[in-house]
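Asker: structure for the following, please:
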Amino acid sequence: MSTTLTRRLRQADVSQEKKVEAEAPDEQEDEDQDSGDCKAIRLTLMEEVLLLGLKDKEGYTSFWNDCISSGLRGGILIELALRGRVQLEAATLRKKRLTDRKVLLKSDTPTGDVLLDETLKHMKATDPAQTVQTWIELLTGETWNPFKLQYQLRNVRERVAKNLVEKGILTTEKQNFLLFDMTTHPVTNTTEKQRLVRKMQDSVLDRWVKDPHRMDKRTLALLVLAHYSDILENIFASLADDKYDVATNRSKELLERDPEVEAYKPSATEMIWAVLAAFNKS
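Answerer: Just a heads-up that it's a prediction; the model follows:
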C-alpha cells in the first residue's frame, strides 16, 4: 500500500515538474515582451506604421500623405521608451507640462535596429537634452537651425521598408511613373498585415476597455501614431458602416483626451502621451 502511494506521489511530482517546464517559456516570453527586446515582438512601431500606410499592391504610401514622416519619428521615441532606453525628465513646478520636459538617455545599449541605434547616438551626443517635439523636428529635418541638420534621419521610409522586406512581409519592385522610376514595396505577406489590422480594429471594438491605461501599451501607441500619420482610415476602411462609426468615435474619444492629465495617471506610459502632446502642438 505504501509503495503504491509513494509511486503515485512521485508520478504527481513528475507531472507537476513537466507542467512548470511547459509554462515557463510563456512566462519568460511575457517578461521579454514587456521589455520590448524579444524576438516575439516581430515588428517595431515604425514598421507597423509603414505597413499600415502602404497600399498593398502598389507598394507605396499616398502621395498626399505628408504626415507619416513625423509619425515614424514619433514611433522611434516611443519604441525607445518602451525598450527602456529613454525617459522623460521628472516633472517639476517649472517643467510640469509634457512639452517642456526633456528626453533623457537611460541606456545606450544597442537595440539591434539601425534607426533606433542611430537616434540613441544622436541623443548621447546632444547637450543639453531636448524635448520630444524638438527631437521629432530634428529627426525629420524640420528644424530652423542649419547647424542641427546632421540630426536628420534620412531615407527612413525606405530603411523601414527594407526591414520589412528582410522579415518577409514586403518585396521590392521598380515602377515607372512617366517622368521617373520609383522603388516600391508591395505587400507579400498579407496575412501579417491583416493580423495587425484586425488587432487594431478589435482594440476599439470587441476588446474595447474604455480606459486607455488598461490597453496594451503598443496598441495605444500605434493608435496615436496611426492617427497623426493620417493612416487610421486604412485600419477601419474594411469595417461595416455601423462598426466603422463605433471604431472612429471611440478612437476620437481616446485621442481627444488631455495628454497632460493622462500622463500623470497610475501605469501611464509618459512618452506616448508626450508624443501625442507634441503632435497636438505642432
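Asker: CA only for contacts and neighbour counts going forward, please
Answerer: Fine.
Asker: Three-state assignment for N176, please.
Answerer: Counting by DSSP: H, G, I helix; E, B strand; the rest coil, the backbone at N176 sits in strand.
Asker: what's the lengthiest helix in the chain packed up against?
Answerer: The residue-count maximum for a helix in the chain (DSSP state H) belongs to helix 2-35. Here helix 2-35 touches no other helix or strand, going by 3 or more C-alpha pairs under 8 Å, 6 or more residues apart in numbering; DSSP states H and E.
Asker: got a list of contacts for the helix or strand following that helix?
Answerer: Per DSSP states H and E, helix 2-35 leads on to helix 45-53 as the next helix or strand towards the C-terminus. Outside helix 45-53, the residues within contact range by C-alpha atoms under 8 Å, 6 or more residues apart in numbering are 60-62, 68, 71-73, 75-76, 79, 157, 160-161, 163-164, 193, 196-197, 218, 222, 225-226, 229, 231, 234-235.
Asker: give the contact list for K265.
Answerer: Contacts of K265 (C-alpha under 8 Å, 6+ apart): none.
Asker: which SS class is it?
Answerer: Per three-state DSSP, K265 ends up coil.
Asker: how near is it to R214?
Answerer: Relative to R214, K265 is positioned 11 Å away (C-alpha to C-alpha, to the nearest Å).
Asker: quick check: neighbours shared by these two?
Answerer: In contact with both K265 and R214: no residue, using C-alpha under 8 Å, 6+ apart.
Asker: buried subset of the contacts of helix 45-53?
Answerer: 60-61, 68, 71-73, 75-76, 79, 157, 160-161, 163-164, 193, 196-197, 218, 222, 225-226, 229, 231, 235 (16 or more other C-alpha atoms under 10 Å).
Asker: and the residue nearest the centre of the protein?
Answerer: The C-alpha lying nearest the average C-alpha coordinate of the chain belongs to L45 (C-alpha atoms, centre = their mean; 2.6 Å).
Asker: helices of the stretch 101-250 of the chain, start to end?
Answerer: Counting by DSSP state H, counting those that start in this stretch, the stretch 101-250 of the chain has these helices, from start to end: 114-124, 132-140, 156-166, 190-203, 217-228, 232-236, 241-255.
Asker: tabulate these (CSV), appending distance to K18.
Answerer: Converted to CSV, the helices of the stretch 101-250 of the chain look like this (distance: least, C-alpha to C-alpha, whole Å):
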stretch, distance to K18
helix 114-124, 39
helix 132-140, 48
helix 156-166, 37
helix 190-203, 32
helix 217-228, 33
helix 232-236, 42
helix 241-255, 43
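Asker: please generate a structure for the following sequence too, so the two can be compared:
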Amino acid sequence: MVNALCFSNRKDKAVFTVFEEFPLLSIHEDKGSFIRSAMDQVKLGLGGAILAELALLGKIKANDKHRLELGDDSPVEDDLLGETLEILKGSEKARKFNYWINHLNQKFQNLPQEIVARLINKEVVMQEEEHLLWVIPSPLKAESNASTKYWLIRRLRGIVLAQEEAQPRDIALLSLIKACGLLDLVFLRDERKLAARAINELVVSRAMNDPIIQTIQEIEIALSAIAEED
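Answerer: From the prediction side, this is the model:
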C-alpha cells in the first residue's frame, strides 16, 4: 500500500477500459501479485474484454447472423484498440465472436504485463521488485482511504446485490466475469448463484433495447462456449 501523496503532480486518471478493470480484479489485495487460480480464466477473457471495449465505443457490433461487424470508423486514441481495429479490418469476411476472441488472445499474449504498466501509469498500483502495491487513495475516490480494487468490487456488488443503476460499462464487466467463471473475485460463495442469475437477467433485459448490450451478450456467449471447451 502506497499513499497517493507520493505523487506530487497527480492528475485525474480515473478512466479505465474494460480490459484494464477485468484483470485488475485478479490482483491479490495483500500479496501484490495476480491470483494464480484466476489467471487462466483472466487470460481467456482478455480478448473478449478488448472486444467489449470496442463495442462500448461503437466500433463493432453483432449482425443478424451473430457475427462481428465493424461500426464507427473514426480513429481511437488507445494504441491497443487501434491495433485491434486494424486486425478486424483485415478480415475478408464477417467472423464469429469466438474466432476473434481466440485470435486476439493469441495475438496479445503479453497483455497482462502491458495492463500492469497501464495501471502503474494511472496510479492504481506501484511496482516494488516482484510485487504490486496498491496506491491509496484510489484515483477513483481521492477523498477516501481505499484501493481501486475495493471501489470496483463495491460498485459491482451494489449493482448485482442492491439493484443499483448499471451503466453499459458495468454490464460488460459483469458479463465477462460471469462468462469466465470468476464470480468468486467479487461475490461470496453463498452469493454466486444469485449473482449469476441477476447478471444474466440484467444482460438479457438491457439487450432487448440496446444494440451495444446485444453485442456484449454475443461476446459473453462466445466466451462461455470457449471456457466450456477448455
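Asker: overlay the chains and give the TM-score.
Answerer: The TM-score (TM-score structural alignment, normalised by the length of the second structure) is 0.78; 204 aligned residues with a C-alpha RMSD of 2.6 Å.
Asker: hmm, back to that, what about the residue in the second structure that the residue nearest to the centre of the first structure lines up against, distance to G48 of the second structure?
Answerer: Structural correspondence for L45 of the first structure with respect to the second structure (TM-score structural alignment): V18. Applying C-alpha to C-alpha, the value for V18 of the second structure to G48 of the second structure is 10 Å.
Asker: leaving out sequence neighbours, find the closest residue to the aligned residue in the second structure for Y60 of the first structure.
Answerer: Aligning on TM-score structural alignment places Y60 of the first structure opposite S33 in the second structure. Nearest non-adjacent residue to S33 of the second structure, counting by C-alpha to C-alpha, 6 or more residues apart in numbering: I27, 5.4 Å away.
Asker: hang on, isn't that neighbour packed against R36?
Answerer: No - I27 of the second structure is beyond contact range of R36, at 9.3 Å (criterion: C-alpha atoms under 8 Å).
Asker: quick check, distance from the lengthiest helix in the second structure to the centre of its chain.
Answerer: Counting residues, the longest helix in the second structure under DSSP H turns out to be helix 36-56. Between the centre of helix 36-56 of the second structure and the centre of its host chain there is 6 Å, according to C-alpha atoms, centre = their mean, to the nearest Å.
Asker: do the same with stretch 170-179 of the first structure
Answerer: With C-alpha atoms, centre = their mean, you get 27 Å for stretch 170-179 of the first structure.
Asker: then stretch 165-183 of the second structure?
Answerer: 8 Å.
Asker: could you do stretch 152-172 of the second structure as well?
Answerer: With C-alpha atoms, centre = their mean, you get 13 Å for stretch 152-172 of the second structure.
Asker: and what of stretch 174-188 of the first structure?
Answerer: Distance, stretch centre to chain centre, for stretch 174-188 of the first structure: 27 Å (C-alpha atoms, centre = their mean).
Asker: correct me, but the match of Y60 of the first structure touches H131?
Answerer: Yes - contact criterion C-alpha under 8 Å: S33 of the second structure and H131 qualify, at 5.9 Å.
Asker: let me know which of the helices of the stretch 101-250 of the first structure is the nearest to A274 of the first structure.
Answerer: helix 132-140 (6.8 Å; C-alpha to C-alpha).
Asker: that closest one vs the second structure, mean deviation?
Answerer: Its matched residues in the second structure lie on average 0.6 Å from helix 132-140 of the first structure after superposition (mean C-alpha distance after the TM-score superposition for the first structure).
Asker: that helix maps to which residues in the second structure?
Answerer: Alignment of helix 132-140 of the first structure against the second structure: residues 97-105, by TM-score structural alignment.
Asker: just the buried residues of the matching stretch, please?
Answerer: Of all the residues in stretch 97-105 of the second structure, those buried under the rule 16+ other C-alpha under 10 Å are F97, N98, W100, I101, N102, L104, N105.
Asker: Provide a list of residues in contact with the closest residue to the fourth one other than its chain neighbours.
Answerer: In space, and not counting its chain neighbours, I101 of the second structure is closest to G47: 4.6 Å by C-alpha to C-alpha, 6+ apart. Remark: with contacts taken as C-alpha under 8 Å, 6+ apart, G47 of the second structure is in contact with W100, I101, N102, H103, L104, N105.
Asker: hmm, which of these are common to the first structure?
Answerer: Compared against the first structure with both residues aligned by TM-score structural alignment, their matches' C-alpha atoms under 8 Å, those retain I101, L104, N105.
Asker: E77 of the second structure: which of those is nearest?
Answerer: The closest of these, once distances to E77 of the second structure are taken by C-alpha to C-alpha, is L104, at 19.0 Å.
Asker: from L44 of the second structure, how far off is that closest one?
Answerer: Separation of L104 of the second structure from L44 of the second structure (C-alpha to C-alpha): 10 Å.
Asker: now do T215 of the second structure
Answerer: 18 Å.
Asker: next: R169 of the second structure.
Answerer: Taken as C-alpha to C-alpha, the span from R169 of the second structure to L44 of the second structure is 19 Å.
Asker: neighbours around I171 of the second structure, how many?
Answerer: Number of residues near I171 of the second structure (other C-alpha atoms under 10 Å) recorded here: 22.
Asker: actually L5 of the first structure, not the one I wrote
Answerer: 10.
Asker: L161 of the second structure maps to what in the first structure?
Answerer: Per TM-score structural alignment, L161 of the second structure is aligned with L205.
Asker: what sits closest to that match if chain neighbours are left out?
Answerer: The shortest distance from L205 of the first structure to any non-neighbouring residue, by C-alpha to C-alpha, 6+ apart, is to A247 (6.2 Å).
Asker: that neighbour reaches E233, doesn't it?
Answerer: No - counting by C-alpha under 8 Å, A247 of the first structure does not reach E233; the two are 10.3 Å apart.
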